[in-house]
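J.: Would you be able to build a 3D model of this:
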Amino acid sequence: MRDFKNIRGWCFDLHGVITDSWIYHAMAWEETAELLGVKWTPDIQEQLKGRDRLDSLEFILEAGGLQDKYSDEEKQAIAERKNQRYLKYLQKMNPNDILPGIQELLDDLTANGYKMIIASASQNAPLEIEKLGLTKYFSQVVDVTKLAHNKPAPDVFLKAAEMLDLSVDQCVGIDDGAIGVESINAAKMVSIGVGDKQILHEADIIVPTSNELTIQNVRQAFN
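T.: Reported below is the predicted structural model:
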């Protein structure tokens, strides 16, 4: 693994790392799946982590054997209706939704002069950062609508490093989903997984919870 002393940038996924808003996404997708006649399962919920809106819908349709039932235009409409459900849930979001330990981590990173950026698959990331009261930490958010490919392709993390004016060797990427870790690894960054070590086994570093995502723990893992 690379030398921690060279790390200057931290590229964060949003859902499951900064905030628990993933539950709002899951609720909106579960409602969508039920309307489509697809049985919602814990495996589907886990597999959607890190996917963008249309990719998530494609996964649900395939799980229900419905991949050929809808036109591209109909899929766009279904995905948009899901997003409207999500935005209704999102109105409840506030700084209390920041995951444990993250506020302290962001303060610590700021005090030590690290650069930070949001590298999320969600198009709603800027709104969520605003509602969480974290815009002072994240002045930059990767606009996934302008990328050729979303996760698991490396584009979002490559763009994050570019926006921070750093090389990928100078950055770590943090994600809670296997697809996100795959994206970080494809970008040739050091990957940090937050969550289950079996699901995130491809990550270079794994911490079980956001509380354990600290500069000290990451530094020790490098060493």
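
J.: rest of the way, CA atoms for contacts and neighbours
T.: Noted.

J.: Distance-wise, check the residue lying closest to Q170 once chain neighbours are set aside relative to I206.
T.: Nearest residue to Q170, sequence neighbours excluded (Cα to Cα, 6 or more residues apart in numbering): I7, at 4.3 Å. Distance of I7 to I206, computed by Cα to Cα, to the nearest Å: 17 Å.

J.: Who has more neighbours out of the two?
T.: I206 (24 against 19; other Cα atoms under 10 Å).

J.: Report the secondary structure state of the closest residue to the more buried one other than its chain neighbours.
T.: Closest residue to I206 apart from its sequence neighbours, by Cα to Cα, 6+ apart: G193 at 4.6 Å. Of the three states, G193 takes strand under DSSP: H, G, I helix; E, B strand; the rest coil.

J.: Make sure G193 is actually in contact with V207.
T.: Yes - counting by Cα atoms under 8 Å, G193 touches V207, with 6.3 Å between them.

J.: higher neighbour count, the two?
T.: G193 (29 against 21).

J.: for the more buried one, what are its contacts?
T.: 174-177, 181, 200, 203-207 (Cα atoms under 8 Å, 6 or more residues apart in numbering).

J.: Go through the residues you listed and flag which are in helices.
T.: V181 (DSSP state H).

J.: and which of the contacts of G193 is nearest to V144?
T.: Each of those was checked against V144 using Cα to Cα; the closest is D175, at 15.7 Å.

J.: hang on, the residue nearest to Q170 packs against V168?
T.: No - applying Cα under 8 Å as the test, I7 and V168 come out as separate, 9.2 Å apart.

J.: Now for the residue nearest the centre of the chain: which residues touch it?
T.: The chain has D13 as the residue nearest its centroid, 3.3 Å off, counting by Cα atoms, centre = their mean. Each residue near D13 by Cα under 8 Å, 6+ apart is listed here: 118-121, 173-176, 180.

J.: Apply 6 Å and report the result again.
T.: 118-120, 174-175 (Cα atoms under 6 Å, 6 or more residues apart in numbering).

J.: I'd like the residues you listed laid out as TSV, including distance to T145 and neighbour count.
T.: Below are these laid out as TSV (distance: Cα to Cα, whole Å; neighbours: other Cα atoms under 10 Å):
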residue	distance to T145	neighbour count
I118	14	26
A119	12	30
S120	11	28
I174	20	29
D175	19	31
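
J.: Here is the second sequence; please produce its structure so I can put it next to the first one:
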Amino acid sequence: MNNKIEAVVFDLDGVITDTAHFHYLAWKQLAAEVGITIDEVFNERLKGVSRMDSLELILQEGNRENDFTLTEKEEMAAKKNLHYCDLLKQLTANDVLPGILELLAKIKAEGLPIGLASVSKNAGTVLKALELEDAFNFIADAAKIKRSKPDPEIFLTACEGLGAAPVRAIGIEDAAAGIEAIKASGMFAVGVGKSLQGADYLVDSTNQLDWDKIKETYEEWLKNSIK
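T.: So this is what the prediction gives:
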């Protein structure tokens, strides 16, 4: 049986680098401006979720989802993004999470294409700050994705862009919505973090990502998947 992996697709926030705190600070400020209080526990619900969907969740939290027009909501989301982009100026190549550069190098050494499936419309800015613009063979354009995670659209788009069958591809995520999206696409799911139900291979942190173990677990998963 051919166990060849055809592609590896990474999420960005929480996997390549941790900009979740920047998102949190920007959302917290915007929420406060409309009289809504959010904390870091609530912020977990926003991980892997698109900008407009995140705003809807925040407005629902304050029972204000019907208080603004679509235009007003778009202006609020844009304001949050400006604050977030300002915070991103602090980001450098030193902010790549532990073990990620080594993992990328091992995957590249095997000649496997690498993709990025991030709902962040600032992915290019983040990759440039991290000096990783050339690390990815295909970056799914979040602006063209109609359905946010947990819908599999962005991972299916990445697989298509890399010329890979989903069952022959590995997705790496740190959010529950992302794991759900990977599984819905038919890919093998690597989870980074605690309590990520549905992950086929799970570690607590990025420095525990072992490429040989991931491949071994993938091969076992594939055998069971195509029986």
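
J.: Superpose the two chains and report the TM-score.
T.: Remark: TM-score between the superposed chains equals 0.94 [TM-score structural alignment, normalised by the length of the first structure]; 219 aligned residues with a Cα RMSD of 1.4 Å.

J.: For Q29 of the second structure, see how far away the corresponding residue of the second structure for the residue nearest to I206 of the first structure is.
T.: Under the alignment by TM-score structural alignment, G193 of the first structure pairs with G191 in the second structure. To Q29 of the second structure, G191 of the second structure is 30 Å away according to Cα to Cα.

J.: what sits against the aligned partner of I100 of the second structure in the first structure?
T.: When the first structure is aligned by TM-score structural alignment, I100 of the second structure is paired with I102. Listed by Cα under 6 Å, 6+ apart, I102 of the first structure has no contact partners.

J.: So which bit of the first structure is stretch 9-26 of the second structure matched to?
T.: Going by TM-score structural alignment, stretch 9-26 of the second structure sits over residues 11-28 in the first structure.

J.: Report the distance from the matching stretch to the chain centre.
T.: For stretch 11-28 of the first structure, the separation from the chain centroid amounts to 7 Å (computed by Cα atoms, centre = their mean, to the nearest Å).

J.: Next, the distance between the ends of it.
T.: Using Cα to Cα, one end of stretch 11-28 of the first structure lies 26 Å from the other.

J.: And stretch 165-181 of the second structure, by the same measure?
T.: Terminal-residue distance, stretch 165-181 of the second structure (Cα to Cα): 15 Å.

J.: what's the answer for stretch 82-99 of the second structure, then?
T.: Start-to-end, stretch 82-99 of the second structure (Cα to Cα) is 30 Å.

J.: and for it, what are the contacting residues?
T.: 16-17, 26, 129-131, 206-207.

J.: redo that, cut-off 8 Å
T.: 15-19, 22-23, 25-26, 122, 126, 129-131, 206-209.

J.: Sort out which of those are buried, if you could.
T.: Neighbour-count burial (16 or more other Cα atoms under 10 Å) applied to the contacts of stretch 82-99 of the second structure gives 15-17, 19, 22-23, 25-26, 126, 129-130, 206, 209.

J.: Where in the second structure does the top helix by length along the first structure align, residue-wise?
T.: Ranked by number of residues, the top helix in the first structure under DSSP H is helix 72-90. Aligning helix 72-90 of the first structure against the second structure (TM-score structural alignment) gives residues 70-88.

J.: do you know how far K4 of the second structure is from Y218 of the second structure?
T.: As judged by Cα to Cα, K4 of the second structure and Y218 of the second structure stand 10 Å apart.

J.: between those two, which one's more packed in?
T.: Y218 (25 against 13).

J.: check contacts around the more buried one.
T.: 188, 200.

J.: what residues are up against the aligned partner of P42 of the first structure in the second structure?
T.: Matched to the second structure by TM-score structural alignment, P42 of the first structure sits across from E40. Counting by Cα under 8 Å, 6+ apart, E40 of the second structure touches Y24.

J.: ok, which stretches of the second structure are strands?
T.: 7-10, 114-116, 138-139, 169-173, 188-192, 201-203 (DSSP state E).

J.: so where is the fourth one in the first structure?
T.: Spelled out, that is strand 169-173 of the second structure. So strand 169-173 of the second structure sits over residues 171-175 in the first structure, by TM-score structural alignment.

J.: That stretch vs the second structure, mean deviation?
T.: Following the fit onto the second structure, the mean deviation recorded for stretch 171-175 of the first structure is 0.8 Å by mean Cα distance after the TM-score superposition for the first structure.

J.: gap between that stretch and the chain center?
T.: The answer for stretch 171-175 of the first structure is 10 Å, by Cα atoms, centre = their mean.

J.: which residues touch that stretch?
T.: Residues contacting stretch 171-175 of the first structure (Cα under 8 Å, 6+ apart): 7-14, 16-17, 157, 161, 181, 184, 189-194.

J.: same question, stretch 43-52 of the first structure
T.: 26, 56, 59-60, 63, 120-122, 150-152, 176-180.

J.: Go through that stretch and flag the buried ones.
T.: 44-45, 48-52.

J.: Please identify which of those residues is nearest to L109 of the first structure.
T.: Proximity of these to L109 of the first structure (Cα to Cα) peaks at G50, which lies at 24.0 Å.

J.: Let me know the distance separating the closest one from V181 of the first structure.
T.: From G50 of the first structure over to V181 of the first structure (counting by Cα to Cα), the distance is 9 Å.

J.: what touches both of these two?
T.: P152.

J.: At which residues are the helices of the first structure located?
T.: 22-36, 42-47, 53-63, 72-90, 102-111, 125-132, 155-163, 178-186, 215-222.
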